[in-house]
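Provided below are the primary sequence and the corresponding predicted coordinates.
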Amino acid sequence: MKKHFIAAALCCYSSLSFAGFDVITLGDKGGIQDGNLTAFMLKSNTDNNYITLDAGSIVNGLIAATHKNAFSDMAVPSSSPYTQEGYILNQKIKGYFISHAHLDHIAGLIISSPDDSNKPIYALPSVHETISQHYFNWKTWPNFTTQGNGFKLGKYELTPLNINQWLPVANTELQVKAFPLSHSGTESTAFLFENAAKEAVIYFGDTGPDAVEKSTALDTIWQQLAPYIQQKKLKGIFIETSFSNSTPDKSLFGHLTPQWLLTELNTLAGYVGGDEPLKDLNVIVTHIKYSLKKNAVPKQIIEKELRGNNNLGINFIFTEQGDRTQL
């Protein structure tokens, strides 16, 4: 009996040690492409429930993911009244993490709210304040939250995050720590998640480089991330690259280019130390701005600029709406 117990314990330890994370891209663009705006679903591979990283597009992203068979292993119970998209929205997404309240990061949540289920919206207090004052206020949209102006429908609990403090994420195995980011005068957020195996991923909302923003926000986070990389526990970094290198610093408005991202990642490498400190690190590139100009494909340009100057051996990942990715 003792042998079976040890074997079972080792089995559980092994599965936790290599848990990893499951990611579904609900929206891969920043800016103007309505229907495909920044949002990702995230869960630990040893969990059944997801949260979202921002919420620019929700229902349209779920439809795209269904068409790509991203949810092929997620059967809708026969007793459920919902389509697969409705079932996932209502039963499998257990909370929203909103980095900042710009429309391309929250529009999907607002629009889908009438048919959504009760769940928390996690954010820094400044983000909750904007959500309450300018969106769920009975002027822009009915108040589906538990605070703010007018009659409170009570669907969404605005759950505040304290900077640099761990908080368990309800109905998941994740815990989260928030860090402030500088986004051209707006407070944005980076969310660091750990699963039960103490593996981590970090998601950056919109952010400019420290040198342009006159900030130390990114530098502070790089120092916190270094031990995870040294222990091979960091499974991925989600970070924006909104514009190509041709964009001057004065026109970044709190965003990154490939050159600036690589500069920042070299700072991270310095804190990690050793030979090839970031080799094979997964970096998921987010928030590429859609362009209406002729012969302009920003994603191709940004990918070329990142890969062509990648002296760190980083695994840059470019997802599209509806993709499912394992980290």
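The structure has been received and is ready for your questions.

hey, let's count contacts and neighbours off CA atoms from now on
Fine.

which SS state does residue 79 fall under?
Using DSSP: H, G, I helix; E, B strand; the rest coil, the secondary structure recorded for residue 79 is coil.

ok, which stretches of the stretch 101-250 of the chain are helices?
Remark: helices assigned in the stretch 101-250 of the chain by DSSP state H, counting those that start in this stretch are 107-112, 125-134, 210-213, 217-230.

Which among the ones you listed is found nearest to residue 242?
Nearest of the helices of the stretch 101-250 of the chain to residue 242, taken as CA to CA: helix 210-213 at 14.8 Å.

tell me what that closest one is packed against?
Here helix 210-213 is seen to pack against strand 175-183, helix 217-230 when contacts are counted using 3 or more CA pairs under 8 Å, 6 or more residues apart in numbering; DSSP states H and E.

Looking at the helices of the stretch 101-250 of the chain, which one is packed in the most?
Among the helices of the stretch 101-250 of the chain, ranked by average contacts under mean count of other CA atoms under 10 Å, first place goes to helix 107-112 (a mean of 20).

what's in contact with that helix?
55-59, 135, 141 (CA atoms under 8 Å, 6 or more residues apart in numbering).

For PyMOL, what selects the buried ones among those residues?
Command for PyMOL, covering only those of the contacts of helix 107-112 found buried under the criterion 16 or more other CA atoms under 10 Å:
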select buried, resi 55+56+57+58+59+135
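
biggest separation within the contacts of helix 107-112, which pair?
Counting by CA to CA, the most remote pair of the contacts of helix 107-112 is 59 and 135, 18.5 Å apart.

rewinding a little: need the helices of the stretch 101-250 of the chain in TSV (columns: distance to residue 180).
Formatted as TSV, these follow (distance: least, CA to CA, whole Å):
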stretch	distance to residue 180
helix 107-112	21
helix 125-134	10
helix 210-213	12
helix 217-230	7
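
Put this next to the first one:
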Amino acid sequence: MFTIDMAPSMQQSGQRDAEGTSSTENGKEEHSGLQVVVLGPTGGPREDRVTGLLVRSTSTKWSANSVIAVDAGTLLCGVINILEPCDNQRAVLDRGPFSGLELPFNNAPANAAHFFRHIIGAVLITHPHLDHVSAFAINTPALEAGNGAKTIAALPSVVTAIKTHIFNDVIWPNLSDEEGGAGLVTYQRLREGGEAMLGIGDERGYKRVCEGLVAKCFAVSHGSCRLHPPAESDVHHRLSSAAFGPGPMKLGPGGFSFSMEEPDAGYYSPVDSPSLRGASKEKWTTVESSVFLIRCPVAKREVMIFGDIEPDSISRNPRNKRVWEVAAPKIASGQLRAIFIECSYNDDVEDDYLYGHLCPRHLITELTTLASIVKEIKFPESDATKKRKRASAPDVGTDVPLSPKSKRLALTGEKGQSNRRGSNRSTRRHTRAKAAFDEPNERLEASPGVSQPATDVGINTQLAESSDPLTTHTWPEPPLAGLRVYVIHIKDHLTDGPPAAERILHELQAQGKSAGLGCQFYVPDRGESIFI
């Protein structure tokens, strides 16, 4: 066995340290911390780069079961893509995302299969949509019975969906170790909110998911779906991952639902959608997704990785604020340094067509909520964060960001829609504003440097004016300074012109600067390595 320098193409895939600086130096292994390798950074429609991340503690030195995959829309082919530059050579890599990894075979597919079987200890799934789980199903024939079952770790509702609708001998063979399956896959059901009896101090509630890493999982909402009449044996498919709801079951206009007296508690509420209620009387329920807090106990550092998520401001079951309340103390103490979160569309997309996803105006609003909580922790005696309205903004009765449709209605003077106090209070929350203030978004011209921080990229003036929040904030200091926000699950539009990522990144940078958050935004590339 010998050591080789990676081919230039692999070096150029780059690494990014906790300060956001691209690097290909070999010294990173000397420092304890977390490494995230991005196998799939997009939300489709290309199947070769949909969501898939690898996470490990650098203290484990690529030992057996030392890596977890978070989501698996892309998995084995993403590993092969990274290893292809060193094909036909047995080596210990000293460059690239897998620096320090020993390759026992000659070609990239064989080494990738070894990595999948032996190095990846578990696959954490945020929710069971195909763009987050399909690769794992396709990859399972590469597993070997003699190596033990590969773990899928997820909320109980996610495990149930995968077990019932994928590994069911119809869509895919039952390769699990339950109900007479082949035993190549085993399920680990994670308790929502963490395991109360595990850990002490900062690590209370965290559960071991592989060598060197512990994790905690929270449920979030990802839009709505039709609630189909279940068979008697199928009732549990629509239950929340929580053991009990905040209140008793009751019969409402749309059927049985949990009492929602505590909306942040995180439970399903299968009631009719106000916007979709009609002659069909179809019942709708919240789609459950999740977010993982992944911690390296040695370095006392954490990373937060979201599955698909919708904003609280337009959700029938808002659950994000509770997650931000958990994250805020970790950000204030410097333990949580990076967040991977989706932002699927740019701000031209109406709220009605987000389908349970985020766009820049909503992501900035969510991060502002987080910033407010961090501020209360870091500056409890300060009252300097009172909101002040922009000079160009009228009196506004809510901080909910306006969709392009709401802006157009205000600009054309259609009263009774969104520009009159108290009007149409029964409409969806995202239209509860009295007026809008800016011109509709203009198309952003192409600009290089998608992954550069806001301080290094010129911001289009029209874009900054048209897409910043309703209000700005004054803080004692930027509350999210030092936090890196990596934007994933961007939907490629597959058309001529600038990539969708450029538009989304510029909108986030402009609005984040206006809000004074202090965090930096990045769009990672396929095959990129990030050290935290």
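Yes, it's here. What you are looking at is a predicted structure, and each value in this text was computed from that prediction instead of being measured.

returning to that earlier point: want to throw the helices and strands packed on helix 210-213 of structure 1 into a markdown table with distance to residue 251 of structure 1?
Output for these, formatted as a markdown table (distance: least, CA to CA, whole Å):
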| stretch | distance to residue 251 of structure 1 |
| --- | --- |
| strand 175-183 | 13 |
| helix 217-230 | 20 |
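
just so I know, which of the ones you listed lies nearest residue 295 of structure 1?
Going by CA to CA, the one of these nearest residue 295 of structure 1 is strand 175-183, 28.9 Å.

Superpose on structure 2 and give me the mean offset of that closest one.
For strand 175-183 of structure 1, the mean deviation from structure 2 after alignment is 0.7 Å (mean CA distance after the TM-score superposition for structure 1).

and that strand, which stretch of structure 2?
Taking TM-score structural alignment as the measure, structure 2 aligns residues 214-222 with strand 175-183 of structure 1.

contact partners of that stretch?
Taking CA under 8 Å, 6+ apart as the rule, stretch 214-222 of structure 2 contacts 154-155, 190-195, 205-209, 241, 266, 286-297, 308-310, 315, 317-320, 323, 355-357.

quick check: stretch 27-36 of structure 1 aligns to which part of structure 2?
Going by TM-score structural alignment, stretch 27-36 of structure 1 sits over residues 40-49 in structure 2.

next SSE after the longest helix seen in structure 2?
Under DSSP state H, the helix in structure 2 containing the largest number of residues is helix 360-378. On the C-terminal side of helix 360-378 of structure 2, the nearest following helix or strand under DSSP states H and E is strand 388-389.

which part of structure 1 lines up with that next one?
The aligned range for strand 388-389 of structure 2 is empty, by TM-score structural alignment.

following that strand, which helix or strand comes up?
Per DSSP H and E, the helix or strand that comes after strand 388-389 of structure 2 is helix 404-411.

Contact partners for the residue nearest the centre of structure 1?
Nearest to the mean C-alpha position of structure 1, by CA atoms, centre = their mean, lies residue 53 at 3.3 Å. By CA under 8 Å, 6+ apart, the contact list for residue 53 of structure 1 reads 39-42, 96-99, 203.

Quick one: map it onto structure 2.
Matched to structure 2 by TM-score structural alignment, residue 53 of structure 1 sits across from residue 70.

Which helix or which strand is home to that match?
Per DSSP H and E: residue 70 of structure 2 is located in strand 67-72.

Whatever residue of structure 2 lines up with residue 295 of structure 1 - how many residues pack around it?
Alignment note (TM-score structural alignment): residue 295 of structure 1 maps to residue 497 of structure 2. If you count neighbours by other CA atoms under 10 Å, residue 497 of structure 2 ends up with 9.

Could you grab the helix/strand/coil label for residue 497 of structure 2?
Quick answer, by three-state DSSP: residue 497 of structure 2 is coil.

Residue 79 of structure 2 maps to what in structure 1?
Matched to structure 1 by TM-score structural alignment, residue 79 of structure 2 sits across from residue 62.

In contact with that match, which residues?
Here residue 62 of structure 1 is in contact with 26, 85, 322 (criterion: CA under 8 Å, 6+ apart).

Helix or strand: which one has it?
Using DSSP H and E, the element containing residue 62 of structure 1 is helix 59-67.

That helix against structure 2, how far on average?
Comparison of helix 59-67 of structure 1 with structure 2 after fitting gives an average deviation of 1.7 Å (mean CA distance after the TM-score superposition for structure 1).

mind checking what residue 250 of structure 1 lines up with in structure 2?
With TM-score structural alignment as the criterion, residue 250 of structure 1 matches residue 352.

Could you check how many residues crowd around that match?
So residue 352 of structure 2, with other CA under 10 Å, has 13 neighbours.

how close does it get to residue 292 of structure 2?
From residue 352 of structure 2 over to residue 292 of structure 2 the distance is 27 Å, taken as CA to CA, to the nearest Å.

go on, residue 370 of structure 2?
Residue 370 of structure 2 sits 16 Å away from residue 292 of structure 2, going by CA to CA.

what's the answer for residue 163 of structure 2, then?
Look at residue 163 of structure 2 and residue 292 of structure 2: by CA to CA, they are 21 Å apart.

same check, this time on residue 8 of structure 2
Separation of residue 8 of structure 2 from residue 292 of structure 2 (CA to CA): 34 Å.

So which of the two has more stuff around it?
Neighbours per residue (other CA under 10 Å) separate residue 8 of structure 2 from residue 292, with residue 292 holding more: 23 against 11.

just checking, the more buried one touches residue 323?
No - if you go by CA atoms under 8 Å, residue 292 of structure 2 and residue 323 don't touch, sitting 10.0 Å apart.

if I look at the closest residue to residue 378 of structure 2 other than its chain neighbours, how far off is residue 376 of structure 2?
Spatial nearest neighbour of residue 378 of structure 2, chain neighbours left out: residue 332 (6.4 Å); criterion: CA to CA, 6 or more residues apart in numbering. Distance of residue 332 of structure 2 to residue 376 of structure 2, given as CA to CA: 10 Å.

Show me where the stretch 151-300 of structure 2 has its strands.
Ranges of strands within the stretch 151-300 of structure 2 are 185-189, 207-210, 213-226, 249-252, 255-258, 284-296, based on DSSP state E, counting those that start in this stretch.

Relative to residue 91 of structure 2, which of the ones you listed is closest?
strand 207-210 (24.8 Å).
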